[in-house]
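Peer 1: Provide a 3D model corresponding to the input given below.
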Amino acid sequence: MTAMTQPSLVTSGERLCAQAMRWLWEARRHFVLPPSVSSVDLVDVQTFKTLSELALAGWVVRREGAAGSDTRKGACDLLDFVWEQFHRGDLLHRMLLRNPAATHPIEVYSTLYAAGYRHEGLHQLIRHLLTLRSYRALDLVPNRKLGVAAAIRRLGLTPWADDAELLAGTWLGGLPEPWMIDTYNAYSVTHTVFHLTDHGAAPDRIPTELGDYLRRWLPVWLDVYAEAGFWDLLGELLIVHGYLDDPDEDPAPWQRFVQAQHDDGMMPNGINQPTPDPVARALTHYHPTVVAAIAGTLAVSRGLAAVSPDGNGTR
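Peer 2: I've put the predicted structure just below:
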């Protein structure tokens, strides 16, 4: 097994992120909300999920600040776009007033809040809702509970349970037999780690035993999904792998992922054949392109940290 050199990781990560962010910026026009959209209209549309994930890409890329000044500016522009689509927080506020049991407006706002955007009325409403018994008994799948707790912590508030308790209820937290993984549980693995580490901001939140488990079995899963060409899931697993202190990784899955990116910056999902229709391409392949942008900027951060004298890189 030949480790990838840090300079090559940085170079390929910069290119991957920059091209993905350019494509996402161009694709944004397909996710513009109608000016008259109401909170009721928005709850059930795919566009809400898309906008939230565009915000996530913008936040992580801007936070890392490692993929170049042009890419960082693109991340800022993308965040501004999403904030304006949500009527500078008013739309999220109306959604939560309409359905106070919903958690997705809280999670999306927490990403924007971490990026520096503020809506005082929404923040006060969230603070109040967290005092209710309902929020101490959320009926969500375990990794989603971890995600809500991460969002609450991101807002500077106190979750109802600690990470260890929430992690124990997840598939990954049980240290399962690795051959029992399937697509559903593979996405559960990635999202559990994303939420636990606040999308890479705090990789030290991964407990030692879980880190050892991931170091042993992630390379196997990476090989499987690289061989299958399942680029969306492979990208998420590569992000998780980037949170671990494992410099002797096999470069093949990363190289295959980078090579799968189209010339225009789009990352195909590996399931649907991309079509020439720009709307269909945006709807079907925006998510793996978000993943590519995040994977790329984290690869740059990791590579720079590894070669910096103090080991801290840009973080």
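
Peer 1: use CA for all of it now, contacts and neighbours both
Peer 2: Will do.

Peer 1: which residues of the stretch 1-150 of the chain fall in strands?
Peer 2: For the stretch 1-150 of the chain, applying DSSP state E, counting those that start in this stretch gives no strands.

Peer 1: what of the stretch 201-315 of the chain?
Peer 2: Under the criterion DSSP E, counting those that start in this stretch, the stretch 201-315 of the chain contains no strands.

Peer 1: tell me which stretches of it form helices.
Peer 2: In the stretch 201-315 of the chain, the helices defined using DSSP state H, counting those that start in this stretch lie at 208-228, 231-242, 252-260, 278-307.

Peer 1: now the second one, please; I'll put the structures next to each other:
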Amino acid sequence: MDWIEFPSLGRADLRDLRVAIDGSFREFTRAYGPALERIFEPLEDFLVWLETLLIQSPWPLVLIGLVGIVFLLSRSVKISLGATIALLLIGYFGMWEDTMRTIAVVTVCTMVAVVLGIPVGIAMARSDRMQSVVNPVLDLMQTMPSFVYLIPVVMIFGLGKVPGVIAVVIYAIPPMIRLTNLGIRLVDPDVLEAADAFGSSGRQKLLNVQLPLALPTIMAGINQCIMMSLAMVVVASMIGVKGLGQPVLQAINNQYFTMGVMNGLAIVAIAIIFDRATQAYGKRLQKHSEVVHG
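Peer 2: Coordinates of the predicted model:
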């Protein structure tokens, strides 16, 4: 049986195509790079301010503040005590400053993902056509290797905090969008019919019915967003984002086993603290929603 040769571009044609695309993107970065950098300056200023606040403030005050936030979210003495012990150990082993930088980056990335993700999730929930358009984009964002995100943002912004934040947000925002969409779509149709019977407008139904009932699912999206942001910390350290990722990268390059393990465990500790606190808050919201609408 004769095999039919699969049609493909020749090597020369493929090389010319790549050169043309790369050249066009370089021209784009030269033309619009400075303007894009100015757009993201407030975000960078806020990140620098938050880092400075966490690092330069007396560590006991920062510790009390962080544990206080954990307690307000979880209302659990056990989780708050665990967070206190973990943060004290992080400080004892000399990783306090890098941990504060990491918390600042994750906080800013999560805030950006929430501000951008919730409106997109709401739009998807209100329009099947919007959902059919956005879902493939989210699939691409979730399956594309994280290192690929670094190429365009570094070409546009160079090395530093802003490209790292953008790369982390791209990696972490899909679950925020998906779970917002899912939470709103799962609202009981009978509740929506009751809202219609009382003459509620679409805006009133969204703000007073759908979003409050979808809040536990949205909190799950925030939880996943935080976890994925922390997972991206080591990758983002390759383009100049300071924090716990840089010592891990240094340990990989120089084969420093202890340094890598200790900083890795610090990332795990921060992830567990965030995870337990946000999960507990989500469960409280769910119980409250069941009591009010049960």
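
Peer 1: what's the TM-score here?
Peer 2: TM-score of the superposed chains, computed with TM-score structural alignment, normalised by the length of the second structure, equals 0.29; 148 aligned residues with a Cα RMSD of 6.6 Å.

Peer 1: dump the helices of the stretch 201-315 of the first structure to TSV, plus distance to Leu97 of the first structure and mean neighbour count.
Peer 2: Shown next, in TSV, are the helices of the stretch 201-315 of the first structure (distance: least, Cα to Cα, whole Å; neighbours: other Cα atoms under 10 Å):
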stretch	distance to Leu97 of the first structure	mean neighbour count
helix 208-228	39	15
helix 231-242	33	24
helix 252-260	42	18
helix 278-307	28	24
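
Peer 1: closest to Gln19 of the first structure out of those helices?
Peer 2: Gln19 of the first structure sits nearest to helix 278-307 of all the helices of the stretch 201-315 of the first structure, at 8.0 Å, using Cα to Cα.

Peer 1: that closest one - contacts with which helices or strands?
Peer 2: The contact analysis (3 or more Cα pairs under 8 Å, 6 or more residues apart in numbering; DSSP states H and E) places helix 278-307 of the first structure against helix 6-27, helix 46-64, helix 231-242.

Peer 1: about what we covered before: distance to Thr190 of the first structure added to the helices of the stretch 201-315 of the first structure, as JSON lines?
Peer 2: What follows is the helices of the stretch 201-315 of the first structure, written out as JSON lines (distance: least, Cα to Cα, whole Å):
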{"stretch": "helix 208-228", "distance to Thr190 of the first structure": "10"}
{"stretch": "helix 231-242", "distance to Thr190 of the first structure": "6"}
{"stretch": "helix 252-260", "distance to Thr190 of the first structure": "16"}
{"stretch": "helix 278-307", "distance to Thr190 of the first structure": "11"}
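
Peer 1: out of these, which comes closest to Val148 of the first structure?
Peer 2: Across these, closest to Val148 of the first structure is helix 231-242 (Cα to Cα), at 19.0 Å.

Peer 1: contacts for the closest one, please.
Peer 2: 186-187, 190, 193-194, 214-215, 218, 221-222, 225-226, 253-254, 257, 260, 267-270, 287-288, 291-292, 294-295, 298-299, 302 (Cα atoms under 8 Å, 6 or more residues apart in numbering).

Peer 1: got the contact list for Leu222 of the first structure?
Peer 2: For Leu222 of the first structure, counting by Cα under 8 Å, 6+ apart, the contacting residues are 234, 237-238, 253.

Peer 1: which of those lies closest to Glu14 of the first structure?
Peer 2: Within the contacts of Leu222 of the first structure, the smallest distance to Glu14 of the first structure is 15.2 Å, found for Leu238 (Cα to Cα).

Peer 1: tally of neighbours for Ala231 of the second structure?
Peer 2: Using other Cα atoms under 10 Å, Ala231 of the second structure has 18 other residues around it.

Peer 1: now do Val148 of the second structure
Peer 2: Neighbours of Val148 of the second structure (other Cα under 10 Å): 10.

Peer 1: which helix or strand contains it?
Peer 2: helix 146-157 (DSSP states H and E).

Peer 1: now do that helix: distance to the chain's middle.
Peer 2: Relative to its chain's centre, helix 146-157 of the second structure lies at 16 Å (Cα atoms, centre = their mean, to the nearest Å).

Peer 1: out of the helices and strands packed on helix 278-307 of the first structure, which is the most enclosed?
Peer 2: helix 231-242 (a mean of 24; mean count of other Cα atoms under 10 Å).

Peer 1: relative to Met95 of the first structure, which of the helices and strands packed on helix 278-307 of the first structure is closest?
Peer 2: helix 46-64 (11.3 Å).

Peer 1: tell me the angle the closest one makes with helix 278-307.
Peer 2: If you take axes from the mean of the first three to the mean of the last three Cα atoms, to 10 degrees, helix 46-64 of the first structure sits at 20 degrees to helix 278-307.

Peer 1: show me what helix 46-64 of the first structure packs onto, helices and strands only.
Peer 2: Right, helix 46-64 of the first structure is packed against helix 69-85, helix 104-114, helix 278-307 by 3+ Cα pairs under 8 Å, 6+ apart.

Peer 1: which elements pack onto the shortest one?
Peer 2: So that's helix 104-114 of the first structure. By 3+ Cα pairs under 8 Å, 6+ apart, helix 104-114 of the first structure packs against helix 46-64, helix 90-98, helix 142-154.

Peer 1: give the contact list for the closest residue to Leu91 of the first structure other than its chain neighbours.
Peer 2: Of all residues not flanking Leu91 of the first structure in the chain, Ser39 sits nearest, at 6.2 Å (Cα to Cα, 6 or more residues apart in numbering). Residues near Ser39 of the first structure by Cα under 8 Å, 6+ apart: 91-92, 94-95, 98.

Peer 1: and which of those residues is nearest to Leu112 of the first structure?
Peer 2: Nearest member of these to Leu112 of the first structure, counting by Cα to Cα, is Leu92, at 11.1 Å.

Peer 1: the closest one and Ser110 touch, don't they?
Peer 2: No: at 11.0 Å, Leu92 of the first structure does not count as touching Ser110 under the criterion of Cα atoms under 8 Å.

Peer 1: sorry, back to before: please identify which of the helices and strands packed on helix 46-64 of the first structure is closest to Gln124 of the first structure.
Peer 2: Within these, the stretch nearest Gln124 of the first structure is helix 104-114; the backing value is 11.4 Å (Cα to Cα).

Peer 1: that's all I had, so thanks and see you.
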